[in-house]
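# Kindly return the folded structure for what I paste below:
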Amino acid sequence: MELSERIQISSGFLLQAPPGEINDVLNDVRCIINNDEELQAGVQPALREYNLEQFITVESPGNNHQCIISEAARLPASDDESEERFIDPRAKTSFIFDHLALEASDPQPHELDAESEPLRSALDNATQTYLTAHFHDGVASIFSKGNGVREFIIQVVANKYNPSNYWSGRWRSEYTISFDEGKVTGKILVHVHYYEQGNVQLTTAHDVSFNLPPGITFSDSSAASKILALVEDEESKYQISLNETYQEMSEKTFKSLRRALPLTRSKIDWDKILGYKLGAELSGSKEGHVASS
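So this is what the prediction gives:
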């Protein structure tokens, strides 16, 4: 198999890596490439795509908080920059991100749009309050389009890794708030992996769209808290629907995948299971005795 084919296969495995298990998958595909230098160079685009799609978080350089690596955080490439940079709006800095080592470096000041910053900052504060109430170690970044475009992007990610109990999970949500259109559009993505004595993955995608109430405007000082209340309502309804779906799957779907009764069409009395086994052995011995005689 050609090296290019092996790199393509390895990249496909990486893009499907469950939450928190990208390094495990990377170590596994080393056997496919069998050359660490070629591996790093070949799968770098896949790692970058994975990190941006999965809202990978990183410690903001020089700050005591994490921020999200995503397409919204990526700065447009400039002629004098050899490496792409990402922004941390809360810290008003930009940095270089290593997609293999998952580390940020070379922080530099980054000026945000002055007109949008008051509302963007208010949305950031309201989102942090929402995270504290509903997410364990959740991370959020809020971006503004600026340049006269009254549009903001809220991104939220929460990870829970529990390898000792063989499961991991990730919640991602993203909302685009357009004051020019008067609406909010977004999506909620959930990915859970259970792998104790098996390998089961659950992925969901839920689209969100609702209009901004007439009282919420770009200049409204309480707009941020009102918008987050609407987001909270949408995510709470989706959480409830997930719980109901899981309950239905447990009671109906999973039960339909197996026989209600064994082939004998009668239920087994588990308290007498040893008696069944002993009876079968005695029956077998008797038949063998008759045959030999």
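# Every contact and neighbour count from this point should use C-alpha atoms.
Will do.
# Which parts of the top helix by length along the chain count as buried, going by neighbours?
For the chain, the longest helix by residue count, based on DSSP state H, is helix 223-248. By neighbour count on 16 or more other Cα atoms under 10 Å, the buried set for helix 223-248 is 223-228, 230-232, 235.
# Residue 232 versus residue 208, what's the distance?
Distance of residue 208 to residue 232, given as Cα to Cα, to the nearest Å: 12 Å.
# do residue 74 as well
From residue 74 to residue 232 the distance is 27 Å (Cα to Cα).
# Just the helices from the stretch 51-200 of the chain, written as ranges.
117-134 (DSSP state H, counting those that start in this stretch).
# ok, residue 7 - how many residues close by?
A count of nearby residues for residue 7, using other Cα atoms under 10 Å, gives 22.
# So it, which state does it fall into?
helix (DSSP: H, G, I helix; E, B strand; the rest coil).
# tally of neighbours for the closest residue to it other than its chain neighbours?
In space, and not counting its chain neighbours, residue 7 is closest to residue 42: 5.9 Å by Cα to Cα, 6 or more residues apart in numbering. Neighbour count of residue 42, defined by other Cα under 10 Å: 19.
# can you check residue 119 too?
20.
# got a list of what the closest residue in space to it that isn't next to it in sequence touches?
Spatial nearest neighbour of residue 119, excluding adjacent residues (Cα to Cα, 6+ apart): residue 224 at 6.9 Å. Residue 224 is in contact with 119, 122-123, 126, counting by Cα atoms under 8 Å, 6 or more residues apart in numbering.
# any idea how far residue 94 is from residue 174?
Distance from residue 94 to residue 174, by Cα to Cα: 21 Å.
# Compare these two (neighbour count), which wins?
residue 94 (25 against 21).
# For the more buried one, which non-adjacent residue is spatially closest?
residue 87 (4.2 Å).
# Now for that neighbour: which residues touch it?
73-75, 93-95, 110.
# Also residue 165?
residue 196.
# For this protein, which segments count as strands?
Remark: strands assigned in the chain by DSSP state E are 57-59, 66-68, 85-88, 93-98, 103-109, 139-146, 149-162, 167-178, 183-194, 200-211.
# Does the fourth one pack against any helices or strands, and if so which?
Read that as strand 93-98. strand 85-88, strand 103-109 (3 or more Cα pairs under 8 Å, 6 or more residues apart in numbering; DSSP states H and E).
# Also this sequence, please, to line up against the first:
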Amino acid sequence: MGSTIDITSAFIAGAPPGELQDVVKDIKALTSDNDPTLIAKLKPAFQKYNEDQLIPVKLPGASDYVLITAYNRVPSSTNKYYDTQSSTSFEFDHSTSKAFGSQSYTHETTHSDLIQSILKSLSTHFAEHYPSQQQTASASSSSGYTVAATPEDDKVAILLSTTRSSPKNFLSGRWRSTFLFNPANGTLSGTLKVDVHYYEDGNVALSTTKNIPDVSVDGGGDGASIVRKVAAIEKQYQEEVNRAFVGMNESSFKALRRQLPVTRQKIEWERVRGYGLGSDLRGEAKR
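From the prediction side, this is the model:
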């Protein structure tokens, strides 16, 4: 059996979209008596989760969101990140998902002009295709994008993420896009991921990934042409996911669904002994 840190780190890695803080509460409830300092020891697990999931975070005093990623982390830091759009750096508490300590910051890169060009075109694409921020009693959504040079400064990372959570409807989901543009040869590669969690009277999770190999960008590799390629790839993937959902709804989900009796009412499984074992459950008419 693994150590407590290994086990709880696995819980964090598997946290559904928008439900990390619920997992943290459960970890605290299960382990507080044994190790009150466990949450602090789990910082590497929280950091990996937040960066892998491209968590959108709202900076203090700002209206837009920036993403937590390995690409826009300040060098030699584990909890400090920067936003190229606002020329700001900030600290991020990985266990509470809160940003603080914003200050002016410009990241040195040879791709500054290209990054600004991409940001300009990406803002339009983002506004047209990603949901706006929402916070109500029944649902919340947060979306953001980040453009930054890779640590080696040889490519430009283009990252988009949106998270929607509706606890009252037992549903949460996240879309993540990670693209890398190589200015040396004008190619774009990337990964797109969708995660959905539905947990009403059960627990159903869907995770799907599409890897994009190097593809050429038409138009000379300026910001507008790169974003057009990004938009085309995202649209194609969304259509593929939609078709897959339709197919699953007509086949896999239908097979999983409980068959309702002729009354069209849900079976009260705690009273199942009171049902006739034959005709009632098969939906056949009683003779």
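# Superposed, how do the two chains score by TM?
Remark: TM-score between the superposed chains equals 0.80 [TM-score structural alignment, normalised by the length of structure 2]; 259 aligned residues with a Cα RMSD of 3.0 Å.
# one step back: tell me which of the contacts of residue 224 of structure 1 you also see in structure 2.
Retained in structure 2 (both residues aligned by TM-score structural alignment, their matches' Cα atoms under 8 Å) from these: 119, 122-123, 126.
# could you dump these to CSV with distance to residue 7 of structure 1?
Shown next, in CSV, are those (distance: Cα to Cα, whole Å):
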residue, distance to residue 7 of structure 1
119, 45
122, 45
123, 42
126, 43
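# Going by neighbour count, which of those residues comes out on top?
Top of those by neighbour count (other Cα under 10 Å): residue 123, with 25 neighbours.
# so who does the corresponding residue of structure 2 for that one touch?
Superposed on structure 2 with TM-score structural alignment, residue 123 of structure 1 falls opposite residue 118. Residues near residue 118 of structure 2 by Cα under 8 Å, 6+ apart: 147, 222-224, 226-227.
# And residue 118 of structure 2, how close does it get to residue 256 of structure 2?
For residue 118 of structure 2 relative to residue 256 of structure 2 (Cα to Cα), the value is 45 Å.
# Now do the same for the residue nearest to residue 94 of structure 1: its match in structure 2.
That one, residue 87 of structure 1, aligns with residue 82 by TM-score structural alignment.
# ok, now residue 168 of structure 1?
Using TM-score structural alignment, residue 168 of structure 1 sits opposite residue 172 in structure 2.
# Name all residues that make contact with that match.
Per Cα under 8 Å, 6+ apart, neighbours of residue 172 of structure 2: 16-18, 163-166, 196-198.
# Once you drop chain neighbours, what's closest to it?
Residue 172 of structure 2 sits nearest to residue 165 (Cα to Cα, 6+ apart), 4.2 Å away.
# and if you look at residue 156 of structure 1?
residue 140 (4.4 Å).
# Surely the one you found is in contact with residue 155?
Yes. Using Cα atoms under 8 Å, residue 140 of structure 1 is in contact with residue 155, at 5.5 Å.
# Now compare the contacts of residue 172 of structure 2 and name the two farthest from each other.
Farthest pair in the contacts of residue 172 of structure 2 (Cα to Cα) is 163 and 198. Separation: 14.0 Å.
# between the two, who's got more neighbours?
Set residue 163 of structure 2 next to residue 198 and count neighbours by other Cα under 10 Å: residue 163 wins out with 24 against 18.
# sorry, back to before: pick the most buried one from the helices and strands packed on strand 93-98 of structure 1.
Comparing those by mean neighbour count (mean count of other Cα atoms under 10 Å), strand 85-88 ranks first with a mean of 25.
# Mean deviation, it versus structure 2?
Once fitted to structure 2, strand 85-88 of structure 1 is off its aligned match by 1.2 Å on average (mean Cα distance after the TM-score superposition for structure 1).
# nearest residue to the spatially most central residue of structure 1 other than its sequence neighbours?
Nearest to the mean C-alpha position of structure 1, counting by Cα atoms, centre = their mean, stands residue 170 at 3.5 Å. With Cα to Cα, 6+ apart as the criterion, residue 170 of structure 1 has its nearest non-adjacent residue at 4.6 Å, and that residue is residue 159.
# which residue lines up with that neighbour in structure 2?
Using TM-score structural alignment, residue 159 of structure 1 sits opposite residue 163 in structure 2.
# right, and its match touches residue 143 too?
Yes. Using Cα under 8 Å, residue 163 of structure 2 is in contact with residue 143, at 6.3 Å.
# who touches both of those two?
Counting by Cα under 8 Å, 6+ apart, the residues touching both residue 163 of structure 2 and residue 143 are residue 56.
# For the counterpart of residue 17 of structure 1 in structure 2, grab the count of nearby residues.
Under the alignment (TM-score structural alignment), residue 17 of structure 1 maps onto residue 15 of structure 2. For residue 15 of structure 2, the neighbour count with other Cα under 10 Å is 17.
# Next: the one 4 residues further on.
Residue 19 of structure 2 is flanked by 16 other residues according to other Cα under 10 Å.
# The one 3 residues further on too?
Residue crowding around residue 22 of structure 2 was assessed by other Cα under 10 Å; the count is 12.
# What lines up with residue 49 of structure 1 in structure 2?
Per TM-score structural alignment, residue 49 of structure 1 is aligned with residue 48.
# Hmm, I typed the wrong one, I wanted residue 204 of structure 1.
Checking TM-score structural alignment: residue 204 of structure 1 goes with residue 208.
# who's in contact with its match?
With Cα under 8 Å, 6+ apart, residue 208 of structure 2 has these contacts: 193-195.
# if we can go back for a sec, ok, now which ones touch the residue nearest to residue 170 of structure 1?
Residue 159 of structure 1 neighbours (Cα under 8 Å, 6+ apart): 19-20, 137-138, 168-171.
# rewinding a little: roughly how far does the residue nearest to residue 156 of structure 1 sit from residue 102 of structure 1?
17 Å.
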